[in-house]
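Asker: coordinates only, sequence not included:
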């Protein structure tokens, strides 16, 4: 790798709109480091420079970044108000991000739209002043098609995603409370395997509380040998994920040795959605098999995940099943196609019943006002369940887990945590 060293004063020079190599930044006061750029507390992101702090609570034009026009009635996205978000324009790829702080960080740190990469409130280990992560950056664009080939030029984003930090061509870090504590930021491109996540709103990187998806918690459990690429999105089904070219995006990035977790059915089971509904006894398992075949054709190791339970208890304190025949359909496909299965339906039942009808509300958005979507606590517990299932099955991907992770028993939930 060729290292490009640039020594620039942020107030005097313009940088390329996207970096092609390494990027190094110094925050606040301190000695000058060759190849680094000094950034002031109030340096706002500028497209011509390609780095800077994002304005808090900014309104993003939803049509500006879309592969298809937004509905005329769609509201613009309100970017959640963090204490600070710092962005760097980068080409698509995986990056090792190293942060040094004046003192050990105390608040949560997120990447992109809300992917948790540090959560001190859940950490069982003493944190140090230097923290390193692997972050996946993607764009909506797809590879150029040959002449006369059918297809599309980009993922068909929905209005909710337009302007999202997950698709804007920048690596964005969000700091809940430690922005003033940052000393340096180093970003270096790396070649590592990817773990692709495909699914719906219960898996996606939810951009703001009280919602959270288990996929956005998964980076907390993996080390610096793999990149978590969360392509899950709210409202998705196997059909829509295909028709919106999201599977094509995953396959365009896939390399031999990558992994993919697929959790669908929450929306596929909605018969009131005629264009995307797939019955569990007919087309749903067929679509699953197509995904498995395509992923394997590109060298990716697929893993199927059954859907988590909803917040529905009977009078005896037992979870009421709401997914019909879908979990069994997923189990049957996993068996017939020899694909590993993470039975999140069963593990979440154990988890929620262990918490009980009242305490389980804390695992859902709005303290149970939403009976489907998780809170940060619920998403964290489900991510632990996913990781534990991987370990129990001794899947090769577990070699990338952080060392020293404690075993997790859904029958013994963690105490309530908050980001």
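Answerer: Ah, there it is. All values derive from a computational prediction rather than experimental measurement. Numbers count the residues shown, from 1 in each chain.
Asker: Could you use CA atoms for every contact and neighbour count after this?
Answerer: Noted.
Asker: residues near residue 316, how many?
Answerer: Residues contacting residue 316 under the criterion other Cα atoms under 10 Å number 7.
Asker: before we go on, here's another structure to hold up against the first:
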């Protein structure tokens, strides 16, 4: 189901300092709205922007305690209709859901009863309407298919301006079977191999981010052609139809280094290149990762964060991963850089999420990873530990990719873990396509565990 409240304008009758209304629907359960005092009667509400058909709400409280409340809806913000009533509730639960059917623009929750030492405090409030999966992609257009050339691969180019675009592809052939995979722009995986039998077709829709340069923002490895490029490859690629339209919806921005970025040349692959295949129509991935960048250089280079920041909107999320190139950055400087990124993302209405760096494949004699592999840098700064501290201090969600990749690599051992990296090039830092995909899956696993805002868009 679609969370219609995500990132929308929120208000409340009162708020504790630093616990404003927008923190209850920012997609980050590590943040929260809290009333100014412990009395009952406080309310929080969201403006959906326009009237919508609603099917229910879900509230996540600060604690798993008994909260009494009611939910009301309104089309004009003045006349209210109660649609859920838990004013006599006795259940102690952190998450409570209420199903109803209504058409409204405004949704308000009012707290009517609290147990001792408990305030009205909400970490997440969702308003449900139509499921994102019901959104239809653009219909295939024969004129667009005619712009594609070749048979293996099939390549398509469309002269569109930078932005986000909804794309529909129909794979298959009336007379022969096919195995087709799809990449967009700078080798971003959009669809893994899809098999079709003769006379059958598979239709997929997704949302793509288009920018120039199309790969790494500083142009490393080439800038590509302006517009949208799609490549249909595989054993026997079969493209039957294609549709294209201006897209909408939230954006998942990536801020990082060469382990994240859209690598221009195989076999190098950033884990951010593998993310798009896991998301369905409605959310686009904008990868601003760039080779060689540290937390400080990403902040200062005009092509990187200064270019990305103005594009961030309410409802967008930014994954922030640095450490590989902060080899001589002190812990205090690293913390300052991360704090600046978090603060500036929030100033745009976006939700920052810190991601600790994936490990290098450097084993000690006892079969464990070395301190260098775990990103203790040349000046003794434990960069993942510093990032964890910043996440706690800033009340920001954290994806501990260092810990997750450490468990993966050590579990595989020195021999089997070689397949994750470019060991044939004596490179134990950068990933193969397989390794990048495994790292992307670790990121997605933690996103699901944290129930971050992009989760409803996962395939």
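Answerer: Nice, I can see it. In this text the structure is predicted, and so the values were computed from the model without any measurement.
Asker: Overlay them and tell me the TM-score.
Answerer: TM-score for the superposed chains, counting by TM-score structural alignment, normalised by the length of structure 1: 0.68, backed by 307 aligned residues with a Cα RMSD of 2.7 Å.
Asker: Can you get me the start-to-end distance on stretch 224-233 of structure 2?
Answerer: 19 Å (Cα to Cα, to the nearest Å).
Asker: before we move on, what about stretch 201-215 of structure 1?
Answerer: End residues of stretch 201-215 of structure 1 are separated by 10 Å (Cα to Cα).
Asker: in the stretch 301-419 of structure 1, which spans are helices?
Answerer: 326-336, 344-359, 376-392 (DSSP state H, counting those that start in this stretch).
Asker: who wins for proximity to residue 175 of structure 1 among the ones you listed?
Answerer: Residue 175 of structure 1 lies closest, by Cα to Cα, to one member of those: helix 376-392, at 16.1 Å.
Asker: circling back: now mean neighbour count and distance to residue 258 of structure 1 too, for the helices of the stretch 301-419 of structure 1, in JSON lines please.
Answerer: Formatted as JSON lines, the helices of the stretch 301-419 of structure 1 follow (neighbours: other Cα atoms under 10 Å; distance: least, Cα to Cα, whole Å):
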{"stretch": "helix 326-336", "mean neighbour count": "18", "distance to residue 258 of structure 1": "18"}
{"stretch": "helix 344-359", "mean neighbour count": "20", "distance to residue 258 of structure 1": "22"}
{"stretch": "helix 376-392", "mean neighbour count": "22", "distance to residue 258 of structure 1": "15"}
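Asker: ranges for the helices of structure 2?
Answerer: Under the criterion DSSP state H, helices of structure 2 are mapped to 142-145, 271-274, 295-300, 305-308, 331-347, 383-393, 401-416, 433-450.
Asker: Present those helices as JSON lines; the columns should include distance to residue 61 of structure 2.
Answerer: Below are those laid out as JSON lines (distance: least, Cα to Cα, whole Å):
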{"stretch": "helix 142-145", "distance to residue 61 of structure 2": "49"}
{"stretch": "helix 271-274", "distance to residue 61 of structure 2": "33"}
{"stretch": "helix 295-300", "distance to residue 61 of structure 2": "34"}
{"stretch": "helix 305-308", "distance to residue 61 of structure 2": "33"}
{"stretch": "helix 331-347", "distance to residue 61 of structure 2": "22"}
{"stretch": "helix 383-393", "distance to residue 61 of structure 2": "19"}
{"stretch": "helix 401-416", "distance to residue 61 of structure 2": "27"}
{"stretch": "helix 433-450", "distance to residue 61 of structure 2": "15"}
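Asker: and the helices of the stretch 301-419 of structure 1 as TSV, adding distance to residue 241 of structure 1?
Answerer: As requested, the helices of the stretch 301-419 of structure 1 are arranged in TSV below (distance: least, Cα to Cα, whole Å):
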stretch	distance to residue 241 of structure 1
helix 326-336	17
helix 344-359	21
helix 376-392	22
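Asker: Nearest to residue 370 of structure 1, out of these?
Answerer: Go through the helices of the stretch 301-419 of structure 1 one by one with Cα to Cα and the one that ends up closest to residue 370 of structure 1 is helix 376-392, at 12.2 Å.
Asker: Tell me which of the helices of the stretch 301-419 of structure 1 approaches residue 252 of structure 1 most closely.
Answerer: In terms of Cα to Cα, the element of the helices of the stretch 301-419 of structure 1 nearest to residue 252 of structure 1 is helix 326-336, at 24.2 Å.
Asker: Which stretch of structure 2 lines up against that closest one?
Answerer: The alignment of helix 326-336 of structure 1 onto structure 2 (TM-score structural alignment) spans residues 383-393.
Asker: what does stretch 207-215 of structure 1 give?
Answerer: Against structure 2, stretch 207-215 of structure 1 falls on residues 264-272 (TM-score structural alignment).
Asker: From one end of that stretch to the other, what's the distance?
Answerer: With Cα to Cα as the measure, stretch 264-272 of structure 2 spans 13 Å from end to end.
Asker: Same question for stretch 253-267 of structure 1.
Answerer: Looking at stretch 253-267 of structure 1, the gap from its leading to its trailing residue is 26 Å under the measure Cα to Cα.
Asker: How about stretch 311-328 of structure 1?
Answerer: 20 Å.
Asker: contacting residues around the residue nearest the centre of structure 2?
Answerer: Nearest to the centroid of the C-alpha atoms of structure 2, with distances taken as Cα atoms, centre = their mean, sits residue 252, at 4.1 Å. With contact set as Cα atoms under 8 Å, 6 or more residues apart in numbering, residue 252 of structure 2 has these partners: 283, 284, 285, 286, 316, 317, 318, 319, 454.
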